[in-house]
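[1] what follows is a predicted structure for the sequence shown.
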Amino acid sequence: MRNPPLYCLIASSLAGLLLLLGALAAQGPGAAAVASQGGARSPSPDPGLADTASFLHPGFLDPDCDPDLLPPWSAIRCRFARFLEGRRLFDDEHFGGNGRTCETCHSGRDGTIDPDEVALRLWLDPDDELFTHDGLDDFTSGTSRLEAHATILVRRELPPWVQLTHDPAATSVVLARGVPSTVNTPALDPALMYDLRDHTLEGQALGAIEGHALNTVPPTELELELIAEFQQTGRRFFSSEALRRFARGGPAPRLPLGRTASEQRGREFFVDAPWDPPSKKGLCAFCHSGPMLNTANEFVELPTGAPPGFRAFDIGVSTRNVLNNPVVSYDVTDFCGTTLTVESSDPGIMLTGPYDILPELVALLPPEQFCILHRAFFVNMHKTPQLWGVADTAPYFHDNSAKTLEEVLEQYNFMFESNVGFPITDSNVELTEQDIEDIVAFLRLL
């Protein structure tokens, strides 16, 4: 039988010591002194032990505190209280809604749901809270879509400049989308949701509580703050300890070197480099650069002139529409009153307002020149996701249309062949079977 790791022994010893001190302190102010002095009662309370007792007693764990304003011991207790309450809110609190919690859709090590998990949960409990409301085929019954693709229905309000061609009076549109993974994103990726519609974790949590959990009890500002804080600190929200350290101010992660020849060849696709066909070096890094592999690098030249750090692209997922989601026609009006009609199975950031969520565009195009780039230009653009831990977060893309990493790369070949989205698609790029094998081998290292 293997001996337990040293850190386990240390943790157990510390836990036992805290429990002992707490028990002694709970017996009375002088209990610890009695134990250490052979029965001679200490004439005065020991404030340190009393503080230990309050630390251990749940009634004294008040999360409504600011650890930065407290002395060290009290700050530790405050952080612990906030962590415990944040975890409870994330895992168990449904705010008087349909029974869903944050953990309902963001569970396990991948922070999302996939068809295998859906099938298991349906088999274990057909009344699982997942199978309600937007998890159903038409908001009322049926689970075929959820079982096949693990997508939920998302109702998006239409901005003032967008109308449905077939129903101009409509104020919203329903889209089928996957559940964004909570792995690495809360602490390290400020761009939230596939259409970038939320600017903060608090705003994202509120939207989910209202839209997916159908709450009847409104969350307080403190509760939203604690949910966000828990996602930024809890170990389950990081794919590696290195990324958790990075979130705390540690060194940025670096691309793994690769051990096999295939992994090393795959790495070349993610090295920042100018585009120099027929070489494919740096091809993936055009969009997946930076510490989190989710920003455009310095060599990208877009029609908009967007600088490094651009966060959304159209790679043809909505155009290809593998899952045959309903295609809707939109009438989109720009700042100068010009209306264009576009069709899409999911228009992405076009419904959010690209000039509101992409400040680099405002810097490039002053308000008086907004007519140069029509709002319809942004149709089908979606968030560029971070890639660390990507092997564990399938399915992929906003519609969960790629079930494997190989299918992800098939989508990129479609983009290259069909000349949609990314501007280098006119350069006769093609990922060979060997390229796909190498890229997948490298992605599994992340």
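    All right, it came through fine. Not measured: the values here are computed from a predicted model.
[2] use CA for all of it now, contacts and neighbours both
    OK.
[3] which of the residues in the helix or strand Arg155 falls within are buried?
    Following DSSP states H and E, the helix or strand that holds Arg155 is strand 151-157. Under the neighbour-count criterion of 16 or more other C-alpha atoms under 10 Å, strand 151-157 has Thr151, Ile152, Leu153, Val154 buried.
[4] ok now that strand, how far from the chain's centre?
    How far strand 151-157 lies from its chain's middle: 17 Å, per C-alpha atoms, centre = their mean, to the nearest Å.
[5] which other helices and strands does the helix or strand that that strand is followed by contact?
    Helices and strands here follow DSSP H and E; after strand 151-157, the next one along the chain is strand 162-164. Where contact means 3 or more C-alpha pairs under 8 Å, 6 or more residues apart in numbering; DSSP states H and E, strand 162-164 is packed against strand 328-333.
[6] what lies in contact with the strand it packs on?
    161-166, 339-345, 374-376 (C-alpha atoms under 8 Å, 6 or more residues apart in numbering).
[7] coming back round to it: including distance to Arg265, could the buried residues of strand 151-157 go into a markdown table?
    Putting the buried residues of strand 151-157 into a markdown table (distance: C-alpha to C-alpha, whole Å) gives the following:
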| residue | distance to Arg265 |
| --- | --- |
| Thr151 | 34 |
| Ile152 | 37 |
| Leu153 | 39 |
| Val154 | 39 |
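[8] included below, for side-by-side comparison, is a second structure:
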Amino acid sequence: MPYLVTLTALANLHAGPAPQAGPGHAGPSHPPDGEELFDEETFAGNGRTCASCHRRDGRDVTDIDPEQVQRVYRHRPKDPLFRSIDSNDGKGNDYSLLLRDATFRIPFVLPPNVTVDERDDNVYQDAQGRTVVVLRRAVPSVRNITFEDHLMYDGRENADLAHQAIAAVQTHNEPGRLPTQREAEAMSAFQRTLFTSRQLERYAEGGPPPELPHGSTPAQRRGRRFFEQRNAPDGLCAMCHSGPLLNTTNVFNPIEGPNRRIAGNFSSELNANGYPAYTFHFEMPDHTVRTIRSPDPGRTIITGDPCIDDPAACTINPGSTASIFKIPTLWGVSNTAPYFHDNSAKTLEEMMVHYQRFFHITAVGLQNPDFEIDDQEASDIIAFLKLL
């Protein structure tokens, strides 16, 4: 059975005693307003609210991007967004990565069967003697979150959005108190009202599932073919973006197989942000050791097993695809930049350049040129993505 990183361990990583939390804490007597808590409640912490990182634009909640971070810094360099826990070294000396990529420091306690070679500001022993690795991650979108059965980029929270809200406050707000269960449930209920389109909102209310737009231009219609549930070269994108939410693998996926929410796309391996890589050693149940060098192993650092969520990592070119993450929905994708777990693709165009590289590697590995994406096809895919 794989080792799991517990969220209790994740929540206790920042210095100081754990704040009081849960139903036993004296919260407000009236029913809490989830939207008000999301926008305004700091939980007696470092001044951050949920909206500090999930920015509000009127009624809409947008994904924070580098341009927003830089704008805030120009006008308010002491804004709660800029706290030492999310500086480059965790000590407040340099915010260049937050400004450039809009990524934040996320601490992970390594599973007992995992060791790491390096020791620096991002790898240390906690008070219990456990090894902690701090990785930089983007802020996950909260829009369309009511459909999610895997929360966070590595899927560590499953579908318990209230529990995730408590863990997020603990990790990012340096709180004097944690949300009560009622407050967490109220924030969860508010987030479940956020959608990228009325079509998806109707689907959440029991309406028909969204259908792929047909497209009105030749480029859009050509781009649509990549998202129809077929084998390569048609249906290439659908191999990982199928189902009503465009977030599951299909039967034509030659690596992952069908109906998976976790997959690899080499965003960590190609490491466009140039983040430091670490050497992780995983002791397997048979006492063999698998070694992965990666700036962020994704799901693998949660399970402690490179094979459980990505069998290809242990069968096809072992170790090469073990940095795996949750497959996101593509509905509303043109309004949810930047992309990937590390915001390494700042635009749709950069995202497609990444996938041209990824599918080239796939084509070489599988000795199948059908996986190649040329520049015209990349442009067609972008034209179609803008319709979603």
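    Structure received. These numbers were taken from a predicted model, which means no experiment stands behind them.
[9] contacts for the strand holding Arg155 of the first structure?
    134-136, 139, 145-146, 171-179, 351, 399-400.
[10] 6 Å instead?
    Outside strand 151-157 of the first structure, the residues that touch it by C-alpha atoms under 6 Å, 6 or more residues apart in numbering are Asp134, Gly135, Thr171, Ser172, Val173, Val174, Leu175, Ala176, Arg177, Gly178.
[11] can you map out the strands along the first structure?
    With strands called from DSSP state E, the first structure shows them at 151-157, 162-164, 172-178, 312-313, 328-333, 339-344, 382-383.
[12] mean per-residue distance, the second one to the second structure?
    In other words, strand 162-164 of the first structure. Once fitted to the second structure, strand 162-164 of the first structure is off its aligned match by 0.7 Å on average (mean C-alpha distance after the TM-score superposition for the first structure).
[13] which bit of the second structure covers that strand?
    Taken onto the second structure by TM-score structural alignment, strand 162-164 of the first structure occupies residues 114-116 there.
[14] any residues touching the matching stretch, and which ones?
    Against stretch 114-116 of the second structure from outside (C-alpha under 6 Å, 6+ apart): Thr279, Phe280, His281, Phe282.
[15] which of the residues you listed count as buried?
    Phe280, His281, Phe282.
[16] of these, closest to Asn173 of the second structure?
    Phe280 (29.0 Å; C-alpha to C-alpha).
[17] so what's that closest one closest to, chain neighbours aside?
    Computed as C-alpha to C-alpha, 6 or more residues apart in numbering, the closest residue to Phe280 of the second structure that is not its neighbour in sequence is Val116, at 4.6 Å.
[18] in the second structure, what residue corresponds to Ala247 of the first structure?
    Going residue by residue (TM-score structural alignment), Ala247 of the first structure aligns to Ala204.
[19] ok, that match - contacts?
    Per C-alpha under 6 Å, 6+ apart, neighbours of Ala204 of the second structure: none.
[20] helices of the stretch 201-350 of the first structure, start to end?
    Assigned by DSSP state H, counting those that start in this stretch, the helices in the stretch 201-350 of the first structure fall at 201-211, 221-233, 241-247, 261-268, 317-320.
[21] buried residues of the last one, list them for me.
    Okay, so that is helix 317-320 of the first structure. So helix 317-320 of the first structure, judged by 16+ other C-alpha under 10 Å, has buried residues Val317, Ser318, Thr319, Arg320.
[22] about what we covered before: how close does the strand holding Arg155 of the first structure sit to the second structure?
    Looks like 1.1 Å for strand 151-157 of the first structure (mean C-alpha distance after the TM-score superposition for the first structure).
[23] angle of that strand against strand 172-178?
    For strand 151-157 of the first structure against strand 172-178, the angle by axes from the mean of the first three to the mean of the last three C-alpha atoms, to 10 degrees is 150 degrees.
[24] report the angle between the axes of strand 151-157 of the first structure and helix 201-211?
    100 degrees.
[25] aligned partner of Thr329 of the second structure in the first structure?
    In the first structure, Thr329 of the second structure lands on Gln386 (TM-score structural alignment).
[26] what separates its match from Leu192 of the first structure, distance-wise?
    Plainly put, Gln386 of the first structure is 11 Å away from Leu192 of the first structure if you go by C-alpha to C-alpha, to the nearest Å.
[27] nearest residue to the counterpart of Thr432 of the first structure in the second structure other than its sequence neighbours?
    In the second structure, the residue equivalent to Thr432 of the first structure is Asp374, according to TM-score structural alignment. Closest residue to Asp374 of the second structure in three dimensions, ignoring its sequence neighbours and counting by C-alpha to C-alpha, 6+ apart: Gln356, at 7.3 Å.
[28] what of Lys91 of the second structure?
    Ser84 (5.0 Å).
[29] distance of that neighbour from Phe104 of the second structure?
    Applying C-alpha to C-alpha, the value for Ser84 of the second structure to Phe104 of the second structure is 11 Å.
[30] how about the match of Thr329 of the second structure, what does it touch?
    Counted by C-alpha under 6 Å, 6+ apart, Gln386 of the first structure has contacts Met292, Leu293, Asn294.
[31] can you lay out those residues as JSON lines showing neighbour count?
    Formatted as JSON lines, these follow (neighbours: other C-alpha atoms under 10 Å):
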{"residue": "Met292", "neighbour count": "20"}
{"residue": "Leu293", "neighbour count": "22"}
{"residue": "Asn294", "neighbour count": "24"}
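[32] okay then, goodbye and thanks.
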